[in-house]
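Chemist: Return a 3D structure for these sequence lines:
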Amino acid sequence: MTDQRARHTAERFREVYGAAPAGVWAAPGRVNLIGEHTDYNDGFVMPLALPHTILAAASPRTDGVLRVHSGDGSSGGGQIAELRLDALRPASDGGWAAYPAGVVWAMREAGLPVGGADLHYDSTVPVGAGLSSSAALEVVTALALDDLYGLGLTRQRLARLAQRAENAFVGVPCGIMDQTAAACCTEGHALFLDTRDLSQRQVPFDLAGRGLRLLVVDTRVKHELGDGAYAQRRAMCEHGARALGVHALRDVQYAQLPAALGSLAAAPQDAGPGGGPDVRAAVRHVVTENRRVEDVIARLDAGDPRAIGPLLTDGHASLRDDFRVSCAELDLAVAAAGAAGALGARMTGGGFGGSAVVLVEEAAADAVAGRIVQAFAAAGYARPRIFPAVPSAGARRLV
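Modeler: As a prediction, this is how the structure comes out:
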């Protein structure tokens, strides 16, 4: 299927630009098994790549022009978006094209000899589902440009440049997890990433071999509150770190948490937009979430993947009650999964919609999925999209 998609993407490039591409590259979406809202706190995360990918067919240009085109029609009805490299400016309203444009801008800002390019994209990563379609778009663009211009960049450098594009050019203050997952994940593994020093370990994650399955439940909703609330929660975490006299909340050890929360008791507790967390709740979530990542790894290393289920559910409770980034649809998906016998479930991604992950026995997967669909129908919600999360390969060249 991947080879067929690559050929189709190359053929579509020829139709759009009138010549064959120099190559075709792929980068995946991701789900985060555990470790949410910890990456911008220098903490621990554990994503895995999905088989859903964005493909980019590309060729270099020598005239200082970047042209991008999307096969899903998101580029203004299928029109080519054309930008001059010397006119690229951060925070310019470029729509979806701002993401690849930002990558070019970030590379050139870093002093890399990147010129223009023609790019055509084809995606199977659901947009708005919390599965990091934006990071996949950035990373596949960076990888294509790296090859086209012979830059020889490491995958970690590619991820950093992609994050720089999203932070400084697009204006989204994301952490490094999503781009690193897209660039560095390997098939059959979850990626344990320390976001402080970017050290990483590929952790074997063969659920099928243990009679298990990890389901993704795409709620198909995205609440507008999420637009500004992400930045508010990041600011709250930074406030907590300053109040505690540490560089980042990563530096608060789990054993130190009671004392840390006690020292914050007299601090201002104003909630953020939409009833966001106070500083103590934000600190509690980040510190306990880092511990949950470590506990998940310990259980996987011990060969007991079933035992991670309660940790997933505990993580959802923390995201819902302390960090306040869940929503009614995500809560219903987790509750319905638990009532149907799932081993554990949690929201994944930034929150306020998007997706949940559900760990189930293989034999019970269809029944659990059915119960979630029934619960959504009874609540009057749109039918969720449910599919298995199969640990897949990170970014790579296909042709």
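
Chemist: use CA for all of it now, contacts and neighbours both
Modeler: Noted.

Chemist: So which residues of the stretch 51-200 of the chain form strands?
Modeler: Secondary structure of the stretch 51-200 of the chain by DSSP state E, counting those that start in this stretch: the strands cover 65-70, 81-84, 116-123, 189-194, 200-204.

Chemist: try the stretch 251-399 of the chain
Modeler: 344-348, 353-361, 385-388, 396-397.

Chemist: hey, which of the ones you listed is tucked in deepest?
Modeler: Mean neighbour count (mean count of other CA atoms under 10 Å) peaks for strand 344-348 among these, with a mean of 32.

Chemist: any idea how far that strand is from the chain center?
Modeler: With CA atoms, centre = their mean, to the nearest Å as the basis, strand 344-348 stands 14 Å off its chain's centre.

Chemist: for it, packing partners?
Modeler: strand 23-34, helix 309-321, helix 328-339, strand 353-361 (3 or more CA pairs under 8 Å, 6 or more residues apart in numbering; DSSP states H and E).

Chemist: Distance to residue 269 for those - can I get that in JSON lines?
Modeler: Output for the helices and strands packed on strand 344-348, formatted as JSON lines (distance: least, CA to CA, whole Å):
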{"stretch": "strand 23-34", "distance to residue 269": "27"}
{"stretch": "helix 309-321", "distance to residue 269": "15"}
{"stretch": "helix 328-339", "distance to residue 269": "25"}
{"stretch": "strand 353-361", "distance to residue 269": "26"}
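
Chemist: What residues of stretch 172-187 count as buried?
Modeler: Using 16 or more other CA atoms under 10 Å as the test for burial, stretch 172-187 gives 172, 174-187.

Chemist: to compare against the first, here's another:
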Amino acid sequence: MKEFHERFGMEPAGVWSAPGRVNLIGEHTDYNDGFVLPFAIPMRTTVAARPADGPFWTVYSRETGETVVISEADLRPGAVNGWAAYVAGVPWALRAAGHRPPFLDLAITSDVPLGAGLSSSAALTCAVLAALVDLGGLDLSRDDWPAVAQRAENSYVGAPTGIMDQSASTLCRPGHAMFLDCRSGDREHVPFALAEHDLAMLVIDSRAPHSHADGEYAARRASCESAAQTLGLRALRDLAAEDLPAACGRLDEVTARRVRHVVTENARVLETVEKLRGGSVTGIGPLLTASHASMRDDYEITVPEIDTAVETALAAGAYGARMTGGGFGGCVLALVDADAAERVADAVTAAFAERGFTAPTWFRAVAAGGATREA
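Modeler: Coordinates of the predicted model:
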């Protein structure tokens, strides 16, 4: 990697990368011990690294132009801020798990869009983790990588993510979506090779500002946890669909809507998996659209740009469309015929222009593989 040579004046010992992800369906179910169905995308964060001369980690980011030096004294939550906290959190989490990560010089590049709901933070965390495990010869099973990366984000950075993002970034397989049980950690790689069906997954970045996203995310999570406690459940995952009306009768109106989204979304994930197992890819379209309606009406996490993108994509012929990610901005997925992707994207762009929104960007998402050594 030329950035490493330019910054450190030598060649790296290796290059590692980890992908961003798209969640096909299963939004805000992860922290409720539920089910999710993400797939990795080709856009990746890349880390070039080699052992350092001193007892610290020197990290250069091409995207910000910054160089940050992280010492052992900085391996405590709150000591490092900004993007570098996602780097510092990894050796901290490895040490907490009983490992001795090596000191490294690192250069980071990424083409995962920031703030688009494509999990650029997990891509960074997991790429750094891959470099540390490999160069340190650490005895850490790949199955344990997601938990270490999640601990780095949750406990060091302070980002209240579930396990989905880190699992997708480390464990996904090309041509497959990953059906993940967020309670047990059980996973199944479900075929999702759209080209074989002459289909494409259009990802439209609304470029809407994420106003209030962090606070609203935390509020939704707190509401779910409070509801589970009121209902005497370990988590909302344990509420059966047939018991939903009675349960909602014990809750205030807003909390009842939040609960309804989680319960019905889990059911939609399970149905989506069944359709994909049976090869009915276009059959998941109505489930994607129903998921969006639930996020819009019950969980209340969409914004006008997102709703416009979904409505326009459907009107232009998409089999289904939904917001993906935490909400209040970010991206929309639209399942379309392969030869219709550009036409649908153009329709959304025109609709944004008519409403005075910032022009969206888009790409075709292909199910990619997880973290790997590149060189």
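
Chemist: and the strands of the stretch 251-399 of structure 1 as TSV, adding distance to residue 225 of structure 1?
Modeler: Putting those into TSV (distance: least, CA to CA, whole Å) gives the following:
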stretch	distance to residue 225 of structure 1
strand 344-348	16
strand 353-361	10
strand 385-388	22
strand 396-397	35
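
Chemist: so which of those strands comes closest to residue 88 of structure 1?
Modeler: For residue 88 of structure 1, the closest of those is strand 396-397, at 26.7 Å, according to CA to CA.

Chemist: That closest one aligns to what range in structure 2?
Modeler: Using TM-score structural alignment, strand 396-397 of structure 1 lines up with residues 372-373 of structure 2.

Chemist: returning to what we had before: of the strands of the stretch 51-200 of structure 1, which approaches residue 306 of structure 1 most closely?
Modeler: strand 200-204 (14.0 Å).

Chemist: Relative to structure 2, which residues correspond to the closest one?
Modeler: With TM-score structural alignment as the criterion, strand 200-204 of structure 1 aligns to 187-191.

Chemist: which residues are contacting that stretch?
Modeler: The contact list for stretch 187-191 of structure 2, computed with CA atoms under 8 Å, 6 or more residues apart in numbering, reads 172, 173, 175, 176, 177, 178, 179, 180, 181, 273, 276, 277.

Chemist: Please state the offset of that stretch from the chain centre?
Modeler: The answer for stretch 187-191 of structure 2 is 17 Å, by CA atoms, centre = their mean.

Chemist: Go through stretch 39-54 of structure 2 and flag the buried ones.
Modeler: 39-51.

Chemist: Give the burial count for the aligned residue in structure 2 for residue 315 of structure 1, as a bare number.
Modeler: Taking TM-score structural alignment, the alignment pairs residue 315 of structure 1 with residue 291 from structure 2. By the measure other CA atoms under 10 Å, the count of residues near residue 291 of structure 2 is 25.

Chemist: ok so, going back, would you mark the buried spots in the match of strand 200-204 of structure 1?
Modeler: For stretch 187-191 of structure 2, a neighbour-count test (16+ other CA under 10 Å) marks 187, 189, 190, 191 as buried.

Chemist: measure the residue nearest to the second one when sequence neighbours are not counted to residue 112 of structure 2 for me?
Modeler: Leaving aside its chain neighbours, residue 189 of structure 2 sits nearest to residue 178 (4.7 Å; criterion: CA to CA, 6 or more residues apart in numbering). Shown here: residue 178 of structure 2 relative to residue 112 of structure 2, a distance of 19 Å by CA to CA, to the nearest Å.

Chemist: Equivalent analysis for residue 330 of structure 2, please.
Modeler: If you go by CA to CA, the gap between residue 330 of structure 2 and residue 112 of structure 2 works out to 13 Å.

Chemist: next one: residue 13 of structure 2
Modeler: For residue 13 of structure 2, the distance to residue 112 of structure 2 - CA to CA - is 24 Å.

Chemist: Tell me which of these two has more neighbours.
Modeler: residue 112 (24 against 13).

Chemist: show me the contacts for the nearest residue to that one once chain neighbours are set aside.
Modeler: Distance criterion CA to CA, 6+ apart; nearest residue to residue 112 of structure 2, sequence neighbours excluded, is residue 43 at 5.1 Å. By CA under 8 Å, 6+ apart, residue 43 of structure 2 lies in contact with 19, 20, 110, 111, 112.

Chemist: How many residues are close by the third one?
Modeler: For residue 110 of structure 2, the number of neighbouring residues by other CA under 10 Å comes to 21.

Chemist: Map residue 50 of structure 1 across to structure 2 for me.
Modeler: Per TM-score structural alignment, residue 50 of structure 1 is aligned with residue 41.

Chemist: which residues sit against stretch 58-74 of structure 2?
Modeler: Contacts of stretch 58-74 of structure 2 (CA under 8 Å, 6+ apart): 3, 7, 52, 55-57, 80, 84, 88, 104-110.

Chemist: So how do I select the buried members of these in PyMOL?
Modeler: Of the contacts of stretch 58-74 of structure 2, the buried ones go into a single PyMOL selection, burial set by 16+ other CA under 10 Å:
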select buried, resi 3+7+56+57+80+84+88+104+105+106+107+108+109+110
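
Chemist: among the contacts of stretch 58-74 of structure 2, which two are most distant?
Modeler: 55 and 110 (26.0 Å).

Chemist: Give me the mean deviation of the biggest helix by length in structure 1 from structure 2.
Modeler: Criterion DSSP state H: the longest helix present in structure 1 is helix 279-301. When structure 2 is overlaid, helix 279-301 of structure 1 sits 0.6 Å from its aligned residues on average, using mean CA distance after the TM-score superposition for structure 1.

Chemist: And that helix, what does it pack against?
Modeler: Using 3+ CA pairs under 8 Å, 6+ apart, helix 279-301 of structure 1 sits against strand 23-34, strand 44-61, strand 200-204, helix 226-244, helix 257-263, helix 309-321.

Chemist: Quick check: buried residues in that helix?
Modeler: Those buried within helix 279-301 of structure 1 under the rule 16+ other CA under 10 Å are 279-294, 296-297, 300.

Chemist: quick one: contacts of it?
Modeler: 34-38, 41, 43-46, 203-205, 233, 236-237, 239-240, 249-250, 252-254, 257, 261, 264-265, 268-269, 305, 307-308, 311, 315, 318-319, 322-323.
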